[in-house]
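In: No sequence on hand, only this structure:
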């Protein structure tokens, strides 16, 4: 298995209606998170400790919340917040 990111829970539904520019920014940052997690957790499937605390990242047009699950080698986007002014 290789590291990747994906939408989880209600974020997938929100992504269907969010503006393309906002989603592009989210996807770019998610890819950066994947590269960082892959470098930090070289043997992700063999990881025996707890998962790191997730966080929030601000992007143009809003923010998103993520969670890293090391043994699954995944970065999950669990919430999207688009500021539609």
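Out: Sure thing, it's come through. A quick note: this is a predicted structure, and the numbers were derived from the prediction, not measured.
In: switch to C-alpha atoms for all contacts and neighbour counts from now on
Out: Noted.
In: residue contacts, the residue minimising distance to the centre of the chain?
Out: Nearest to the geometric centre of the chain sits residue 77, at 3.7 Å (CA atoms, centre = their mean). By CA atoms under 8 Å, 6 or more residues apart in numbering, residue 77 lies in contact with 5, 6, 7, 8, 11, 30, 64, 65, 66, 67.
In: And the closest residue to residue 11 other than its chain neighbours, how far from residue 58?
Out: Computed as CA to CA, 6 or more residues apart in numbering, the closest residue to residue 11 that is not its neighbour in sequence is residue 79, at 4.9 Å. Between residue 79 and residue 58 the computed distance is 12 Å (CA to CA, to the nearest Å).
In: Next one for the comparison:
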């Protein structure tokens, strides 16, 4: 298994309703988070303890919230907020 990201919960539904330009920014930042997590957690299958705290990322037009699940090698985008700025 290799690291990747995916939408979780209502974020998948929200992704269908936001402008494509905003979604492109979200996806680019999610790709960066995957590369960072992959470099930081080289031995992810052997990770013990709680998963790391996620966070909020600001992108042009809004923001999104993510969570890293190390043992599954996934970055989940759990909320998307499109503000249109």
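Out: Received the coordinates, thanks. On a predicted model such as this, the values are computed, not experimentally measured, just so you know.
In: what's the TM-score here?
Out: Remark: TM-score between the superposed chains equals 0.97 [TM-score structural alignment, normalised by the length of the first structure]; 85 aligned residues with a CA RMSD of 0.9 Å.
In: which one of the contacts of residue 77 of the first structure sits closest to residue 49 of the first structure?
Out: Proximity of those to residue 49 of the first structure (CA to CA) peaks at residue 67, which lies at 15.1 Å.
In: For the second structure, just list every one of the strands.
Out: With DSSP state E as the criterion, the second structure has strands at 4-7, 55-59, 62-69, 74-82.
In: Show me what residue 14 of the second structure lines up with in the first structure.
Out: For residue 14 of the second structure, the aligned position in the first structure is residue 14, judged by TM-score structural alignment.
In: How about its match: what's its closest non-neighbour residue?
Out: Nearest non-adjacent residue to residue 14 of the first structure, counting by CA to CA, 6+ apart: residue 80, 6.7 Å away.
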